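Novice: have a look at this prediction, sequence included:
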Amino acid sequence: MLVTERRKQRSGDPSLLASMYRNWTGSWENLKAGRVWTLVTSAFSHSEMGHLFMNMFTFYFMGSAVAQMLGPKHFLTLYLFSAVTSCLGSIAWESYVGRNSRGLGASGAIDAVLGFLACAAPRMTFMIYGIIPVPAWLAVGGFFAYDVYGTAMDNRPGVGTAAHVTGILTGIAWYLVLFA
């Protein structure tokens, strides 16, 4: 997405960016047009390098632990399923509040991995900012509360807080279905 926007600025040709919006972002408009694949492809599209870096950093450390617990097939299923549910959660929320915005990024699916991990290994230590040790259940509970508040107050424009909330809930539900 970032590369596409820069190319559009240089060339003045909006067609590539329009194609990205149609095929790589989650939106009510895309679903109405039958582009259901965007429920998955939006999780592989990022608008900024920092956004991509933070998602992949978290995914690398937390995803590795969950992949070892579940095995590759079940891990991939969790990841793709939560990409879909978090995108749907974001679209539903945006529609509810009367916006037709587009969502993108892996955060919702990664938050599902975090939600699962907090249930499977609640005492695992997360290092917040690399220096503050916090048990997984407390860290993920804090992330969840922060995103619920952000969604309810609508105070984090450009951040898919509803996707984050839906992702964490999906990860918790996944754990409960498998292990409860």
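Specialist: Ah, there it is.

Novice: all contacts plus neighbour counts: C-alpha atoms, from now on.
Specialist: Fine.

Novice: in this protein, which helix is the longest?
Specialist: Counting by DSSP state H, the longest helix found in the chain is helix 72-96.

Novice: what packs against that one?
Specialist: Applying 3 or more CA pairs under 8 Å, 6 or more residues apart in numbering; DSSP states H and E, one finds that helix 72-96 makes contact with helix 38-41, helix 49-70, helix 107-120, helix 161-179.

Novice: ok, structure two:
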Amino acid sequence: MRHTSRKTPVSNALVSRLRPLQHRLSSSIPRIEYFQPSPSEESNMKFIWAVMAVNTSVFVFFWYRRQEAQQTHDYEKVNRIVDNFTLGWKGLQEGRWWTLVTHDFFHIGLTHIVFNMVTFFAMGQLLAATPGVRVGHLAVLLTGSGLSSAAGFLFTRDRNSRKESQSRALGFSGVSSGFVAAAACLHPTVKFALFGIIPAPAWALAGGFFAYDWYNIYNRSSGIAHAGHVGGAVFGALYWLLRLRKVRTTALWPKVTTPGPIAPRITRRF
């Protein structure tokens, strides 16, 4: 999420390998059994792709309107879009309550939307492949993270200050922060490549991002609504605590069992 006064996800190749499979070489050699992937994964991924399509469609539509305005020098339509897709106290005071939701799907810069969509897809794909997680869970996580992100941004802005009441927030990063937090709580040891290079476990990435946003929560010069990120992350963690932690995660990884009366059964979890 931005404000203005104006990775390595679970790949399809990995999931495709997690088919029911059992190798029995001899009674003395451990056998590996792969669990069935989540039966809801396909529908979950359709939801993830649909959300990304909405974000992309809004971005392309605004880009087209902006190009049109630059040619005609008529910015009325562009200003109307900005007013209805950005969040701020001024807009809420004027009755545009829908901006509590629409601001999540609005991006101006290409880098902004690409970073948000890559993050959302990486974490969304991991959650989608988790047995027990369904479309309803993803929808609640998205909605709650978005609204909590909006609340975080508004809480740190003085509605009675003319300058701060005109400050606006936009972007999907508040929702992405919620997905990052939920995914990290469910799968803390899964590793992602930070900036595509540095491997780091999910718990470290989520914790690092949260600490950075918390430290800069009242920073007005960064151009980033850090409080919105904090709000989204808090909801994601709470939703995991109250709901998602009950889902099973063992189905994503093989369990290694050693036959024999004296060998304990070992289940590998993350």
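Specialist: Nice, thanks for sending it over. In this text, all values refer to a predicted model and were calculated from it rather than measured experimentally.

Novice: out of the helices and strands packed on helix 72-96 of structure 1, nearest to Ser82 of structure 1?
Specialist: With CA to CA as the criterion, Ser82 of structure 1 lies closest to helix 107-120 of the helices and strands packed on helix 72-96 of structure 1, at 4.9 Å.

Novice: in structure 2, what range does the closest one match?
Specialist: Aligned by TM-score structural alignment, helix 107-120 of structure 1 falls on residues 173-186 of structure 2.

Novice: how big is the offset of that stretch relative to structure 1?
Specialist: Taking mean CA distance after the TM-score superposition for structure 1, the mean distance separating stretch 173-186 of structure 2 from the aligned residues in structure 1 is 0.6 Å.

Novice: which residues touch that stretch?
Specialist: Residues outside stretch 173-186 of structure 2 that contact it (CA atoms under 8 Å, 6 or more residues apart in numbering): 1-2, 104, 116, 119-120, 123-124, 126-127, 141-143, 145-146, 149-150, 190, 202-203, 206, 228-237, 239-240, 244-245, 249.

Novice: winner for burial among the helices and strands packed on helix 72-96 of structure 1?
Specialist: helix 107-120 (a mean of 28; mean count of other CA atoms under 10 Å).

Novice: what do we get in structure 2 for Tyr149 of structure 1?
Specialist: Under TM-score structural alignment, Tyr149 of structure 1 pairs with Tyr215 in structure 2.

Novice: how deep is its match tucked in, by neighbour count?
Specialist: 12 (other CA atoms under 10 Å).

Novice: distance of it relative to His226 of structure 2?
Specialist: 9 Å (CA to CA, to the nearest Å).

Novice: with Ala122 of structure 2 instead?
Specialist: 21 Å.

Novice: for Gly196 of structure 2, pull up the helix or strand it's in.
Specialist: Counting by DSSP states H and E, Gly196 of structure 2 is held by no secondary-structure element, helix or strand.

Novice: how about it, what's its match in structure 1?
Specialist: By TM-score structural alignment, Gly196 of structure 2 lines up with Gly130.

Novice: same check on Thr86 of structure 2?
Specialist: So Thr86 of structure 2 corresponds to Thr25, using TM-score structural alignment.

Novice: what of Leu110 of structure 2?
Specialist: So Leu110 of structure 2 corresponds to Met49, using TM-score structural alignment.

Novice: and Gly124 of structure 2, by the same measure?
Specialist: Using TM-score structural alignment, Gly124 of structure 2 pairs with Gly63 in structure 1.

Novice: quick check: the closest residue to that match other than its chain neighbours vs Gly98 of structure 1, distance?
Specialist: Of all residues not flanking Gly63 of structure 1 in the chain, Val113 sits nearest, at 6.4 Å (CA to CA, 6 or more residues apart in numbering). Distance, Val113 of structure 1 to Gly98 of structure 1, using CA to CA: 29 Å.

Novice: over to Trp24 of structure 1?
Specialist: For Trp24 of structure 1 relative to Gly98 of structure 1 (CA to CA), the value is 22 Å.

Novice: who has more neighbours, these two?
Specialist: Neighbours were counted for Trp24 of structure 1 and for Gly98 using other CA under 10 Å; Trp24 has more, 27 against 9.

Novice: residues near the nearest residue to that one once chain neighbours are set aside, how many?
Specialist: In this structure, Trp24 of structure 1 finds its nearest non-sequential neighbour in Ser42, 4.7 Å apart by CA to CA, 6+ apart. For Ser42 of structure 1, the count of nearby residues is 24 (other CA under 10 Å).

Novice: residues in contact with Ser42 of structure 1?
Specialist: Neighbours of Ser42 of structure 1 in contact, by CA under 8 Å, 6+ apart: 23-26, 87, 103-106.

Novice: now with 6 Å?
Specialist: 24-26, 104 (CA atoms under 6 Å, 6 or more residues apart in numbering).

Novice: ok, now Arg159 of structure 2?
Specialist: Residues near Arg159 of structure 2 by CA under 6 Å, 6+ apart: 89, 165.

Novice: give me the residue at the spatial middle of structure 2.
Specialist: Ser176 (2.6 Å; CA atoms, centre = their mean).
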